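> Mind looking at a prediction? Sequence and model below.
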Amino acid sequence: MAPRIDVYDPSVYERGGIPFAQLTWLRENSPVHWHPDPEGPGFWAVTRYADVVAVSRAPEVFSSQRRSALLNELTPEGLATNQMIMLSQDPPLHTRTRSLVNRGFTPRMIARLEDRIRAICHEMVDRVIEQGGADFVRDLAAPLPLHVICELMGAPDADRDDIFTWSNQAIGADDPEYAGADGASALFGYAMELAARHQSEPLDGIMGALLEETAEGRSLTQAEFGMFVVLLAVAGNETTRNAASGGMLAFARHPAQWRRLLADRSLLETMPDEIVRWVTPVNAFRRTATRDTEIGGHPIAANDKVIVFYAAANRDPEAFDDPDVFDVSRPPGTHVGFGGGGPHFCLGSHLARLELRVLFETLLDRTPDIALSAEPRRLRSSFVNGIKEMPVTFTPGPRRG
């Protein structure tokens, strides 16, 4: 018997997380499914791994730019603004922007951050280790990517709380706790201040490089820089935070996997990708058909709204052995937690893997008996698989010397 299908309503996700029972039924029975949309005529829900990958790798047919990559409908003004973000651009515009920012996120550049990331992780643990308990999200998952993003941006520590608040508001428009405030505009304004200051006090590192001309005479305009900072602050902060929180929840639900890590630290190399597959921090993105086409043999009309559900694809038994098993030794590289390939593959994937590896390595060393002490409180969002609060306990220990 078919379940009641509603994989768009954010309250569904707030109550129980990603609705895997519905997504599984869709993937097995209606993998390209016409779904009602309270803001428009409806959309095609795409849930099969092969179809999600095919849509992701054909930007000329399935556009991010025509109606943005976000799930909800935008006003003409909102759409014009959103199309300035690389996330909602198609080639060749996306190709130009991405080529400018790629240079700061190569594996070699990211590897230079490992010592700093490890220091941040120890500082976070130091602040809670004597208490024997913490809110995993606020105290351990959120500060790490926030610190790293602020350092990449050249933002002073004093601005971290503001950037944290603005990124929450930008991603949580469907959550009453964050709705009503325009965090994206606040982040853009802040980025404009950084760009203006760069003229007299040059920013260091990646952000400064983005405002300087390359050997070919190319650079980001101030507006493009501002929109990239919005994307970096939201995507680089929220996704890693929710991957870490969701990963800790997975270990709480599957303690044998935590014991495997305690016994064999080499599994820290494969663990980050399995966390991202299992959690799928970004549940779905939207595309718009540029012409009459098909997905998996199913006809799609020009301008139809298409939503690809990465969470469903990441549990597809056609793509993964035992997909409903959390296995930290699973070979990495085939999941779509960083996108389904193509031009929009996650720019920060190397950074996310590094942050997750070092964070959980630090927790294994210093809080080996960490455990959930209450059920998590989830974000009201069908876009992001977010956790807002998750209390944990552990044996109290000493701060570092």
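On my side now, so go ahead.
> all contacts plus neighbour counts: C-alpha atoms, from now on.
Noted.
> contacting residues for the nearest residue to residue 101 once chain neighbours are set aside?
Once flanking residues are discounted, residue 101 sits nearest to residue 210: 6.7 Å by CA to CA, 6 or more residues apart in numbering. Residue 210 makes contact with 100, 101, 219, 220, 225, according to CA atoms under 8 Å, 6 or more residues apart in numbering.
> Of these, which is the most crowded?
Greatest neighbour count in those, by other CA atoms under 10 Å, goes to residue 225: 24 neighbours.
> Which helix or strand contains that one?
Using DSSP states H and E, residue 225 sits in helix 222-253.
> what about residue 123, neighbour count?
Residues contacting residue 123 under the criterion other CA under 10 Å number 17.
> for it, helix, strand, or coil?
Following DSSP: H, G, I helix; E, B strand; the rest coil, residue 123 is assigned to helix.
> adding another structure so you can compare the two:
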Amino acid sequence: MTGTNGQKIFVETPIPPVDEVELADIDLSNPFLYRQGRWKSYYERVRNEAPVHYQPNSPFGPFWSVTRHADIIAVDKNHEDFSAEPFIIIGQPPRFMDVAMFIAMDPPKHDAQRAAVQGVVAPKNLREMEALIRSRVQEVLDELPIGEPFNWVDLVSIELTARMLATLLDFPYDQRRKLVEWSDLATAMEQANGGPSDNDEIFRGFVDAARGLSAHWHDKTARLAAGEEPGFDLITMLQSNEDTKDLIDRPMEFLGNLILLIVGGNDTTRNSMSGGVLALNQFPEQFEKLKANPDLIPNMVSEVIRWQTPLAYMRRVAKKDTVLNGQFIRKGDKVVMWYASGNRDERVFERPDELIIDRKNARNHISFGFGVHRCMGNRLAELQLRILWEELLPRFEDIEVVGEPEYVQSNFVRGISKLMVRLTPKQDA
């Protein structure tokens, strides 16, 4: 890992074609696989030749890669044999980031903490949120520049995500971009996932997050004590649940779970918003199909989430000696479920590298995970993406990508950092 002199672990070098690498030497944790667009061929080879693949010498230590759709589901559903503790990322965060979050807990503690916030994405609440989400999407789209290039990631994907996060947390609206900043810091740790991080910057950011979120918690407490009607936001839910009402008194757990909820609300939606525009540019016949039949939007949303796979993997640790697809895995071994590979598994998805918006089994994607850790906000993410496209199609004849996309440096977040586009409005819009 990083030496005492601060030397970086990851220095970018060209990734060779996969057929020039020995199978045993393939390291799917290299963050530049994604930046350099080599990931598909590397996943494909491992899926076909060693679907449960051991890498003993990665910068993150030894780990098993699980790359086929069926094997990933088998691991994800089996929390008795595969533990989410202590981290769901491949490496180990800096010590100051050793926070507790329910996604990295096993039942029963996981279940109690998740139950405290599950209600915010209950069907009734989503129905009530729909009008608010739509109005915010309309505000953002109506302010976009027409006919000149702009960064879609910043003006649309990040802005819409920030507005939604502020709503979910009842966070000060004028400070909404803080939530995105904190989320980005949490997912850019070099020791944890190969991101281009500076530990001093991350530490300062997390001090800022701890202060800001604690102040917000105390402000909510004071407002409720003064007689304000309880809202249906995440903070109010945590404060009104027996298992989490004293979360503020457990600082690392408080910070961990709030950051988890922010990251969960940020990455999937934001990177699928950008990934959808990119995919429809790469497969223009699908964009024409969508414009001809907007009823395909819900299925297209599932297909975009499969095609993009906003989080590439989750990590588990074997609780006991076990066998997976013929490979003997020892107790204590790290096991990485590569969702981004499973979503391109030819055994499940025909022509998996293509975006096919009317794909019959698009909802069979595994981007949200399975079992007790299945993404809590999956329906909210789908709702936001559906509304975005319902509002985009009547306004714009074309959303043209006018430059090569830029990708984040990470083996965890399959994120697009820059996507320059130009909008052509509909003549009757």
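Sure, I can see it. No experiment lies behind these values; they were computed from the predicted model shown.
> picking that back up, what residue of the second structure matches up with the residue nearest to residue 101 of the first structure?
Matched across to the second structure, residue 210 of the first structure falls on residue 237, judged by TM-score structural alignment.
> For my notes, confirm its match occurs in a strand.
No: counting by three-state DSSP, one finds residue 237 of the second structure to be helix, located in no strand.
> What distance do you get for the equivalent of residue 259 of the second structure over in the first structure to residue 111 of the first structure?
Under the alignment (TM-score structural alignment), residue 259 of the second structure pairs with residue 230 in the first structure. As judged by CA to CA, to the nearest Å, residue 230 of the first structure and residue 111 of the first structure stand 24 Å apart.
> What of residue 144 of the first structure?
If you go by CA to CA, the gap between residue 144 of the first structure and residue 111 of the first structure works out to 16 Å.
> Those two: which has the busier surroundings?
For residue 144 of the first structure and residue 111, the more surrounded residue by other CA under 10 Å is residue 144, and the numbers stand at 24 against 13.
> Can you find the partner of the more buried one in the second structure?
Residue 144 of the first structure maps onto residue 160 in the second structure, by TM-score structural alignment.
> Spit out the contact partners of residue 193 of the second structure.
Neighbour list for residue 193 of the second structure: 29, 31, 89, 90, 91, 187, 410, 411, 412 [criterion: CA under 8 Å, 6+ apart].
> same deal with residue 202 of the first structure?
Neighbours of residue 202 of the first structure in contact, by CA under 8 Å, 6+ apart: residue 208.
> secondary structure class for it?
Going by three-state DSSP: residue 202 of the first structure is coil.
> counterpart of stretch 269-286 of the first structure in the second structure, which residues?
Using TM-score structural alignment, stretch 269-286 of the first structure lines up with residues 298-315 of the second structure.
> again, but for stretch 298-307 of the first structure
Using TM-score structural alignment, stretch 298-307 of the first structure pairs with 327-336 in the second structure.
> Buried residues, that stretch. List them.
The neighbour-count check on stretch 327-336 of the second structure (16 or more other CA atoms under 10 Å) flags 329, 333, 334, 335, 336 as buried.
> before we move on, what about stretch 181-197 of the first structure?
Counting neighbours by 16+ other CA under 10 Å, stretch 181-197 of the first structure gives 181, 183-192, 194-195 as buried.
> got it, and stretch 365-381 of the first structure?
Buried-residue list, stretch 365-381 of the first structure, by 16+ other CA under 10 Å: 366, 367, 368, 370, 371, 372, 376, 377, 378, 379, 380, 381.
> Could you measure from residue 164 of the first structure over to residue 139 of the first structure?
Per CA to CA, residue 164 of the first structure is found 13 Å from residue 139 of the first structure.
> can you pull out the strands in the stretch 201-350 of the first structure?
Ranges of strands within the stretch 201-350 of the first structure are 284-289, 293-295, 298-300, 305-309, based on DSSP state E, counting those that start in this stretch.
> Is it correct that residue 411 of the second structure falls within a helix?
No: applying three-state DSSP, one finds residue 411 of the second structure to be coil, outside a helix.
> Mind telling me what it corresponds to in the first structure?
Per TM-score structural alignment, residue 411 of the second structure is aligned with residue 382.
> so how far is residue 304 of the first structure from that match?
Distance from residue 382 of the first structure to residue 304 of the first structure, by CA to CA: 20 Å.
> same deal with residue 120 of the first structure?
45 Å.
> before we move on, what about residue 224 of the first structure?
Using CA to CA, residue 224 of the first structure is found at 28 Å from residue 304 of the first structure.
> go on, residue 153 of the first structure?
From residue 153 of the first structure to residue 304 of the first structure the distance is 37 Å (CA to CA).
> And for residue 211 of the first structure?
On the measure of CA to CA, residue 211 of the first structure and residue 304 of the first structure end up 37 Å apart.
> Kindly report the same for residue 43 of the first structure.
The value you get for residue 43 of the first structure to residue 304 of the first structure, if CA to CA is used, is 7 Å.
> would you list every one of the strands in the stretch 101-250 of the second structure?
So, for the stretch 101-250 of the second structure - with DSSP E, counting those that start in this stretch - the strands run 150-151.
> Flag every buried residue along stretch 137-155 of the second structure.
Quick answer for stretch 137-155 of the second structure (16+ other CA under 10 Å): 137, 141, 149, 150, 151, 152, 153, 154.
> Out of the contacts of residue 210 of the first structure, name the ones that lie in helices.
Mapping the contacts of residue 210 of the first structure onto helices (DSSP state H) picks out 100, 101, 225.
> hang on, the earlier thing: and the match of stretch 269-286 of the first structure, how far out from the chain's middle?
9 Å (CA atoms, centre = their mean, to the nearest Å).
> Verify the contact between residue 33 of the second structure and residue 27 for me.
No: using CA atoms under 8 Å, residue 33 of the second structure is not in contact with residue 27, being 9.1 Å away.
> Of the buried residues of stretch 365-381 of the first structure, which belong to strands?
371, 372, 377, 378 (DSSP state E).
> which of the residues you listed lies closest to residue 199 of the first structure?
residue 378 (41.7 Å; CA to CA).
> Spit out the contact partners of the nearest residue to the closest one once chain neighbours are set aside.
Excluding its sequence neighbours, the residue lying closest to residue 378 of the first structure (CA to CA, 6+ apart) is residue 387, at 4.3 Å. Counting by CA under 8 Å, 6+ apart, residue 387 of the first structure touches 137, 242, 245, 246, 376, 377, 378, 379.
> Count the neighbours of the residue lying closest to the first one once chain neighbours are set aside for me.
Take residue 137 of the first structure and drop its neighbours on the chain: the residue closest to it by CA to CA, 6+ apart is residue 389, 5.6 Å away. Applying other CA under 10 Å, we find 19 residues neighbouring residue 389 of the first structure.
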